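> how would this look folded up:
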Amino acid sequence: MFFLMKPKANMVQRHPFHLVDPSPWPLVASLGGLSLTFGGVLFMHNYKGGGELLCLGVITILYVMFTWWRDVIREALFEGQHTLAVQQGLRLGMILFIVSEIMFFFAFFWAFFTSSVSPVFNIGGVWPPTGIEAISPWGLPFLNTILLLSSGASVTWAHHAIVGGFKKEALQGLGITLAFAVTFTLIQGFEYLSAPFGMSDGVYGSVFYMATGFHGFHVIIGTIFLAVCTFRLYLDHFSRQHHFGFEAAAWYWHFVDVVWLFLFLSIYWWGFNLTV
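Below is the predicted model:
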């Protein structure tokens, strides 16, 4: 009897961490990323089959995103694998991810201030450069600023509603946030269509479209993130004590808000009124 019970005793987990089961998704994601990269290069150089390889990579990455996060949700919600220790690790991982995103945007701000504070003679020695008609900050950019700051308030309202156990109010807060986010993206697209300069118009166009364009891409990601959280909230995946999936989305959205505030103050407002 002792020998029969011994192997079972050795299988008892004596730590609070989650040992992830073997998964095919890291390998599939790597192959998808490889296909995406090679396909993108071949497509941009007009090689035959480049577009198909690029589409295959995109589809593979999207499929892995869905299945891998589905597995994580199942581990957390149905298997109870996300203990307090695991949640702490997830929080630290999300914080480090946001820090890496801050460094990403820091490069664009560095390029902007380097070019604007000390403009070279090639662009006329002034900022905005000679021949560039800068966009006024008090039109669509200011409206977008109000929308994003308001969305930050509504997502905070939704967070407090989840903590308080008010599902209906949380859904309303997330719905308002998503409406603001979609409106922001539409206005940003209209601004691009009506802008008096393009990305190829010197350093000003490059910095402007790279900074605001990547921010817009992050807005789209955050919108999808919050939309998934809204669907999960509707399905009662979140409790008052355990809702890190939503917290991660809220942190990311606040990061997007803060980046836009710096973009508005520096590129739109300060850059528009700068005279050298």
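> going by C-alpha atoms from here, please, whenever you check contacts or count neighbours.
Fine.
> and Glu133, what element?
Counting by DSSP states H and E, no helix or strand carries Glu133.
> pretty sure it contacts Tyr204?
No. Under the criterion of CA atoms under 8 Å, Glu133 is not in contact with Tyr204, lying 10.2 Å apart.
> how far away is Thr183 from Gly189?
For Thr183, the distance to Gly189 equals 10 Å [CA to CA, to the nearest Å].
> now swap in Leu90 and tell me
Taken as CA to CA, the span from Leu90 to Gly189 is 34 Å.
> just give the nearest non-adjacent residue to Leu171, would you?
Thr230 (6.5 Å; CA to CA, 6 or more residues apart in numbering).
> my read: that neighbour touches Glu169, true?
No. In this structure, Thr230 is not within contact of Glu169 by CA under 8 Å, at 11.7 Å.
> the two - which one has more neighbours?
A count of neighbours by other CA atoms under 10 Å puts Thr230 above the other of Thr230 and Glu169, at 22 against 17.
> that one and Ala170, how far apart?
Taken as CA to CA, the span from Thr230 to Ala170 is 9 Å.
> also Trp68?
26 Å.
> likewise Val58?
To Ala170, Val58 is 33 Å away according to CA to CA.
> to check against the first, give me the structure of this:
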Amino acid sequence: MATAAAPNKDRYFVPAPSAWPFLMTMALAIMVVGLSNFLESKSFGTIPALAGLAMVFYVSFAWFANVISESERGEYGKQVDMTYRWSMGWFIFSEVMFFAAFFGALFYARGLSLPWLSGAGEKIETNLQIWQGFEAVWPSNGPAALGGDFQTIPAFDVPLINTLLLLSSGVTLTLAHHALKENHRGICILWMWATVSLGVVFLGFQGYEYIHAYRDLNLTLGSGIYGSTFFMLTGFHGMHVILGTLMLFVITLRLMKGHFKPEAHFGYEAVAWYWHFVDVVWLGLFVVVYWL
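Okay, here's the model as predicted:
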């Protein structure tokens, strides 16, 4: 079992110059440009998106390997621990704002745009002339039914199963954390594998849900404002679940290698913070997107 060296609490750690931030920026830029072209059905999109994604995985693996090596050598003290805690806190705050913008877009489309287009408000005459017969009902396929006919996914079907899966994963992750703090590493690892499995099953059900929506319900990104907001919110959440599941997987492997101690394991706690954030976002999605 690997044992980390005792950190020098009084040492102010200064990391060596690194090219990883620059390489990660380039990888993300290539991936985003490729994905944008792919969504716009341009010919040159798939290859850059996949190449950028591969670069992101490589840089992430190499960069975090360096950080883990520094941690296990005992380079980090209270100063680094505090820095990581603040950094993770601000990162999760930025993610909260990220999803708040998307929930805001849904609220604007559903609570403001639809009534305006149906003739409510100050510009009632103009709206009635442009969009005659438009009704402010949700879900909407847009003015003049531009999004075509589609069906929605019932809340108390696959979405409810996924809600139970994520809530259960939050419980298993908490049990694992308590086991780690009590130095019951074997029990902690078992609960962690259960958490990873629940995340994978969630992603499997979401993949099934998307296939069912496109193939059987005609619910696509082109299905008016409902389709675009539905896939924007659930799709980005799914990406966060993928990232969170990978993080949980890596943390579990590190636990099996003997990393983390009952009194010092912020790498574990950071992943737990992120996963609980993902759980909370899904509860909002289930209520606002699927149920109401």
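> circling back: more crowded one of Val58 and Ala170 of structure 1?
Ala170 (25 against 19).
> and that one, what element?
Secondary structure (DSSP H and E) places Ala170 of structure 1 in helix 167-194.
> show me what counts as buried in that helix.
Neighbour counts using 16 or more other CA atoms under 10 Å place 167, 169-178, 180-181, 184-185, 188 of helix 167-194 of structure 1 among the buried residues.
> mean distance of the next helix or strand after it to its aligned residues in structure 2, please.
Using DSSP H and E, the helix or strand that follows helix 167-194 of structure 1 towards the C-terminus is helix 202-234. Aligned to structure 2 and superposed, helix 202-234 of structure 1 gives a mean residue distance of 0.3 Å (mean CA distance after the TM-score superposition for structure 1).
> in structure 2, what range does helix 202-234 of structure 1 match?
Aligning helix 202-234 of structure 1 against structure 2 (TM-score structural alignment) gives residues 224-256.
> same thing with stretch 252-263 of structure 1?
The aligned range for stretch 252-263 of structure 1 is 274-285, by TM-score structural alignment.
> any buried residues in that stretch, and which?
So, applying 16+ other CA under 10 Å, buried residues of stretch 274-285 of structure 2: Tyr274, Trp275, His276, Phe277, Val278, Asp279, Val281, Trp282, Leu283, Leu285.
> try stretch 253-262 of structure 2
For stretch 253-262 of structure 2, by 16+ other CA under 10 Å, it's Arg254, Leu255, Met256, His259, Phe260, Lys261.
> related to what we said a few turns ago, gap between the helix holding Ala170 of structure 1 and the chain center?
15 Å (CA atoms, centre = their mean, to the nearest Å).
> higher neighbour count, Glu133 and Tyr204 of structure 1?
Higher neighbour count among Glu133 of structure 1 and Tyr204: Tyr204, with 25 against 12, using other CA under 10 Å.
> hmm, that one is touching Gly131, no?
No. With contact defined as CA under 8 Å, Tyr204 of structure 1 does not reach Gly131; the gap is 10.6 Å.
> what span of structure 2 lines up against stretch 162-169 of structure 1?
Stretch 162-169 of structure 1 maps onto residues 180-187 of structure 2, going by TM-score structural alignment.
> the helix or strand containing His159 of structure 1 packs against which elements?
For His159 of structure 1, the element it lies in under DSSP H and E is helix 140-164. Packing partners of helix 140-164 of structure 1 (3 or more CA pairs under 8 Å, 6 or more residues apart in numbering; DSSP states H and E): helix 167-194, helix 244-263.
> mind putting these in CSV, distance to Gly32 of structure 1 included?
CSV is the format used below for these (distance: least, CA to CA, whole Å):
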stretch, distance to Gly32 of structure 1
helix 167-194, 27
helix 244-263, 25
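> how about the ones you listed, which one is nearest Leu34 of structure 1?
helix 244-263 (26.9 Å; CA to CA).
> isn't Ile242 of structure 2 right up against Leu203?
Yes. In this structure, Ile242 of structure 2 is within contact of Leu203 by CA under 8 Å, at 7.4 Å.
> thinking again about what came up before, of the helices and strands packed on helix 140-164 of structure 1, which is nearest Trp269 of structure 1?
Going by CA to CA, the one of these nearest Trp269 of structure 1 is helix 244-263, 8.7 Å.
> the closest one vs structure 2, mean deviation?
Looks like 0.4 Å for helix 244-263 of structure 1 (mean CA distance after the TM-score superposition for structure 1).
> so what secondary structure elements neighbour that helix?
Against helix 244-263 of structure 1 (3+ CA pairs under 8 Å, 6+ apart) you get helix 84-117, helix 140-164, helix 202-234.
> pick the most buried one from those helices.
helix 140-164 (a mean of 20; mean count of other CA atoms under 10 Å).
> distance from the chain centre to it, please.
So, by CA atoms, centre = their mean, the centroid of helix 140-164 of structure 1 is 16 Å from its chain's centroid.
> could you give the angle of it to helix 167-194?
Interaxial angle, helix 140-164 of structure 1 versus helix 167-194 (axes from the mean of the first three to the mean of the last three CA atoms, to 10 degrees): 160 degrees.
> where do the contact lists of Thr230 and Glu169 of structure 1 overlap?
Contact criterion CA atoms under 8 Å, 6 or more residues apart in numbering; residues shared by Thr230 of structure 1 and Glu169: none found.
> tell me which residue is most central in structure 2.
With distances taken as CA atoms, centre = their mean, the residue of structure 2 nearest its centroid is His240 (1.5 Å).
> quick check: it vs Tyr108 of structure 2, distance?
24 Å.
> tally of neighbours for the residue mapped onto Leu23 of structure 2 from structure 1?
Residue pairing (TM-score structural alignment): Leu23 of structure 2 is matched to Val28 of structure 1. Using other CA under 10 Å, Val28 of structure 1 is surrounded by 15 other residues.
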